[in-house]
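# task: produce atomic coordinates for the following.
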Amino acid sequence: MTIVLITAVALLVLALLVLVHRWLWIRLVRDTTAPGGAVRRTGTALAFALPLLSVAALLAGRAGAPFWLERTVAWPGYLWLAVLLYLSLAMLVAEPIRAIWLRRQSRTTARDTSAGAARAGSVSTPAAGGVTAQGPGAKPRPTSAPTPGSGPESRPAAAGADTSGLEAQPDRPLAAAGVAAPGSGAEPHRAAEPHHPVQREGAGRGSAPQATLEATATLEATAGRAATADPEAQAGQPATAADPTAVGRTAADPEADPAAPTPAGAPAASAPSGVSRRRFARIVAGTAAAATAGTVGYGTYGVLRGPRVKRVQVPLAKLPRAAHGFRIAVVSDIHIGPILGHAHTTRIVDTINRTQPDLIAVVGDLVDGSVEDLGPAAEPLRGLRSRHGSYFVTGNHEYFSGARQWVDHVRELGLTPLENARRELPHFDLAGVNDIAGESEGQGPDFQAALGDRDRARSAVLLAHQPIVIDEAVRYGADLQLSGHTHGGQLWPGEYVAELANPTVAGLERYGDTQLYVSRGAGAWGPPVRVGAPSDITVVELASYQA
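Okay, here's the model as predicted:
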């Protein structure tokens, strides 16, 4: 039953990740790039490659992959998990803004289309040759008929010309008054003024209607050449005789090809105002990407910079006056691994030693890997210095990596492992228990062995990796439990998730007569990023009520 439940949860998480990646691809790639372009192909490739790298980073260590391969996939794979989180949050915030913009854009488009149709229906343009334009679809008609010739040699048109086609021509004004109308032997002449048609007679000369038709044909050819000469130069410009399709393009299709023709009979509309849909998508995607890069970049810097020192005073009722001011440097969740290595350990050791503690407590999750791979990175721990020594208890990640080999190795480095054991220090008892993850190997916590037979008149400080064992600490009379494990949530809003599984996520709280302090940890697991939960090394200063 447990296996079925775990499998179902894993499939659900996998399906969710697939849906999230597809949604981000739509918003960040499809909506912002042109089909078939290099940018879209690159974005699509990354949409497949990055999640695969994340899966490889999560599984490489447990699958027994070579350490060099773990290190290769760890940085991009783990870092993408942090980017994925904050990019998804940023795009979720942008979704309502996008919906509002699209709604306003639709209303603006409808309004512009209606206004354009109304203007097109009300325009009446006088045409050359006595033809009047009365609106879209209106049948042009001449204002007056030409006067017949006075001589028998006179003819109304050039040989073979048919003047009856004049009324079937679209309404087009001549471009200029001085355009020549080539005819059968005709001379260049100025176009007739509106309402004053001019008749030209004589052998070999065309009539006014014929001249008008020929001039119109000439203008059409000229306009066609101008429209095809530089289509990109006309994009976004007001509609002219050289670009008769521009009027039909509206905000309803902001990404329409500027050279696309307008369907016949479509109403004219004014040019759209504001930004196009694709440009708006690019603005949103760019803003989200910039916010994500800033957040993840600063969070990564905080981890690589090293933990800050935090100081907390904890009064204990049974602590003698002589122990007042006793300082315990608490460090947890160092997570030496394929990303955080020797330099990370060195920074932590140097920071601890600068606090000059009386005792050092390493409360679990020291490593993510084997001694063979990470032994050199853990070597700086040999330099820890304190008056009463350094102590270590296991965390859940030690059992993922081989707890026994690390218990033996930290002993070689000068730390004292407390495996369900206790040490009687001059003024209080220091106890430690194994992590509950050791139960699968028969090495779980044993509170009876650690705290069961002690003198309860003395104060007891318990080292336990997970805060969840606080109930047992209260039961066995521990005065203070020092823990880690939660990372303080590590990546906001992870703290709210951590609260579901832990009584305390970070800081000091009291449970009955026992106080619990939870450190945020000095390293990071998975993405080397912390947001809203800075890493720390805590100096716990014990205080006596008798002081």
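# rest of the way, CA atoms for contacts and neighbours
OK.
# and the next helix or strand past the longest helix seen in the chain?
Longest helix of the chain, by residue count under DSSP state H: helix 67-122. Note on helix 67-122: by DSSP states H and E, the next helix or strand toward the C-terminus is strand 131-132.
# spatially central residue for the protein, please.
Nearest residue to the geometric centre of the chain (CA atoms, centre = their mean): Leu87, 2.3 Å.
# is it correct that it is in contact with Gly286?
No - at 10.7 Å, Leu87 does not count as touching Gly286 under the criterion of CA atoms under 8 Å.
# hmm, back to that, measure the residue nearest to the centre of the chain to Arg27 for me?
Distance, Leu87 to Arg27, by CA to CA, to the nearest Å: 11 Å.
# do the same with Ala15
With CA to CA as the criterion, Ala15 and Arg27 are 19 Å apart.
# looking at those two, which is more packed in?
Taking other CA atoms under 10 Å, Ala15 and Arg27 do not tie; Arg27 has more neighbours (17 against 11).
# quick one: contacts for that one?
Arg27 sits next to 281, 285 when contact means CA atoms under 8 Å, 6 or more residues apart in numbering.
# compare with the first, here's sequence two:
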Amino acid sequence: MVIVFALLALTVLGVLVAVNRYLWQRLFRDTTRGPGRARRAGALVIAGGWALAVGALVAERAGAPFWLQRTLAWPGFLWLALSIYLLLALLAGEAVRPLLRRFLDRRADAAVAVPRRETVPASAPQADTEQADTGQAGTQQAGLPDSAAPASADIAVSAAPVGSPGSDEPSAGPSRRLFVSRVVGGAAAAAAVGTVGYGTYDVLRGPRVKRVTVPLAKLPRAAHGYRIAVVSDIHLGPILGRGFARTVVDTINSTQPDLIAVVGDLVDGSVKDLGPAAAPLAQLRARHGSFFVTGNHEYFSGAAQWVAEVRRLGLHPLENARTEMPYFDLAGVNDLRGESEGQGPDFAKALDDRDPARACVLMAHQPVQIHQAVEYGVDLQLSGHTHGGQLWPGNFIAAEANPTVAGLERYGDTQLYVSRGAGAWGPPTRVGAPSDITVIELASKQA
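Have a look, this model is predicted:
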């Protein structure tokens, strides 16, 4: 087992080294004339960025002083996102590179092939005209035909050599290869920075409300239109703090829900560090209350403490438990990560002995828990965890590990809704997976 882990670690390290060498080559080596400060600075930027990224990850997991986590988190996690999109942009640039060089080569060849001509001004001095006439007469005296003499008005001028000041070569200073490398590298850097910048702004401005109607066969007519606000993966931590929590709370309250379901990954840190950041959750308002289940990240930072804290803030934790709402049963199970602490999900404890004639809504952080939900006859499971992939093309990776990445899908008689989440983990950035707070509107088939 140790050998397998060591080989895996070496493989990952090798891939990272190769990728970062490629970034350095394309962004710094290929865009400069030779060894110098620019190349050395590029190596320091890339190495320093990864040092900050690794430091941010280790500090968070090791529970380092919170001031240190905050210091490392912004530059470290943003570098992770920037590296991803620099790599993708440069790989896309590999397809553009030969096309651009071919275009420049053809343009240069065309400039060499077509001579340019100069016209002697009509106002040339009379003396020059007389010299031209004398020259023509001399030609005739020598027995040469008139056609052999150069035209008096047009004088052919050969094209300037490639690279000379008069050449059409676009890279009169640097070579065409260097010119192309600078264009592609600059465009890739601009695209990556723009993508990460907008994706970060998209997270910091807060999640948008998404509305989904879900019909339930067992739901009574009186419950038609019942609204459940689903929020997951807020990820309060070194980057997203109290202000972000207040934005989330205000957004949820603006939907005037009947019930609020917080389905895990509320925090990335301890109650000691993040208690003040989570305090706005006490302002959540819903007709039938707010409920909470653990996600995998709660177990990284003390799940028992956070369960006690959210209860103090007025939320109702459902730890493998069920409560009877006016029109349906609401159940919740612990996250799979809790198994390492003997606090894993227990569907039997949460769902046994319930009235099968009543509709049942289950809160479970990870979508993979849908299979047990189907076995227990759950009507609707509410989940998060995937972030919708968070950073494209991460959605393809998430799809390999989860039955549903985002949205509503049916599994037999059970429906699964997966929220993309309100916040972000690691980089405070989303690309192709906008954050959301979903208002589930239950529909009765008897209505």
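# re earlier: which elements pack onto the longest helix of the first structure?
With contacts taken as 3 or more CA pairs under 8 Å, 6 or more residues apart in numbering; DSSP states H and E, helix 67-122 of the first structure sits against helix 2-25, helix 38-60, helix 277-305.
# check which residues of the first one are buried.
It refers to helix 2-25 of the first structure. Within helix 2-25 of the first structure, the residues scored as buried using 16 or more other CA atoms under 10 Å are 21-22, 24-25.
# any idea which helix or strand carries Val314 of the first structure?
In the assignment (DSSP H and E), Val314 of the first structure maps to strand 308-316.
# would you mind getting the average deviation of that strand from the second structure?
When the second structure is overlaid, strand 308-316 of the first structure sits 0.4 Å from its aligned residues on average, using mean CA distance after the TM-score superposition for the first structure.
# what's the matching range in the second structure for the following helix or strand past that strand?
Downstream of strand 308-316 of the first structure, the first helix or strand assigned by DSSP H and E is strand 327-331. Using TM-score structural alignment, strand 327-331 of the first structure lines up with residues 227-231 of the second structure.
# same check on stretch 441-461 of the first structure?
Counting by TM-score structural alignment, stretch 441-461 of the first structure corresponds to 341-361 in the second structure.
# that stretch: end-to-end distance?
The separation between the terminal residues of stretch 341-361 of the second structure, taken as CA to CA, is 26 Å.
# contact partners of that stretch?
Residues outside stretch 341-361 of the second structure that contact it (CA under 8 Å, 6+ apart): 216-219, 320-322, 327-339, 372-373, 376-382.
# what do you get if the cut-off is 7 Å, keeping everything else the same?
218-219, 320-322, 328-338, 376, 378-381 (CA atoms under 7 Å, 6 or more residues apart in numbering).
# now stretch 191-210 of the second structure
Counting by CA under 7 Å, 6+ apart, 81-82, 85-86, 89, 244, 247-248, 422-423, 428-431, 435-439 sit against stretch 191-210 of the second structure.
# what of stretch 53-62 of the first structure?
With CA under 7 Å, 6+ apart as the criterion, stretch 53-62 of the first structure contacts 70, 73-74, 76-78, 80-81.
# one more time with 10 Å, if that's ok
With contact meaning CA atoms under 10 Å, 6 or more residues apart in numbering, stretch 53-62 of the first structure is reached by 50-52, 63, 65-67, 69-81, 337-338, 368-370, 400-401, 526-527.
# which PyMOL command selects the buried ones in the residues you listed?
Selecting only the buried entries of the contacts of stretch 53-62 of the first structure in PyMOL, with 16+ other CA under 10 Å as the criterion:
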select buried, resi 50+51+67+70+71+73+74+75+76+77+78+79+80+81+337+338+368+369+370+400+401+526+527
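# now do the same for Gly407 of the second structure: its match in the first structure.
Using TM-score structural alignment, Gly407 of the second structure lines up with Gly507 in the first structure.
# contact partners for its match?
Contacts of Gly507 of the first structure by CA under 10 Å, 6+ apart are 312, 483-484, 488, 516-520, 538.
# neighbour count, distance to Ala10 of the first structure and secondary structure for these - can I get that in a markdown table?
Below are these laid out as a markdown table (neighbours: other CA atoms under 10 Å; distance: CA to CA, whole Å; DSSP: H, G, I helix; E, B strand; the rest coil):
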| residue | neighbour count | distance to Ala10 of the first structure | secondary structure |
| --- | --- | --- | --- |
| Val312 | 15 | 40 | strand |
| Ser483 | 34 | 29 | strand |
| Gly484 | 30 | 26 | coil |
| Gly488 | 27 | 25 | helix |
| Leu516 | 25 | 33 | strand |
| Tyr517 | 23 | 33 | strand |
| Val518 | 27 | 29 | strand |
| Ser519 | 29 | 30 | coil |
| Arg520 | 28 | 27 | coil |
| Thr538 | 27 | 36 | strand |
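# pretty sure Gly344 of the second structure sits in a helix.
No - read with DSSP: H, G, I helix; E, B strand; the rest coil, Gly344 of the second structure is coil and lies in no helix.
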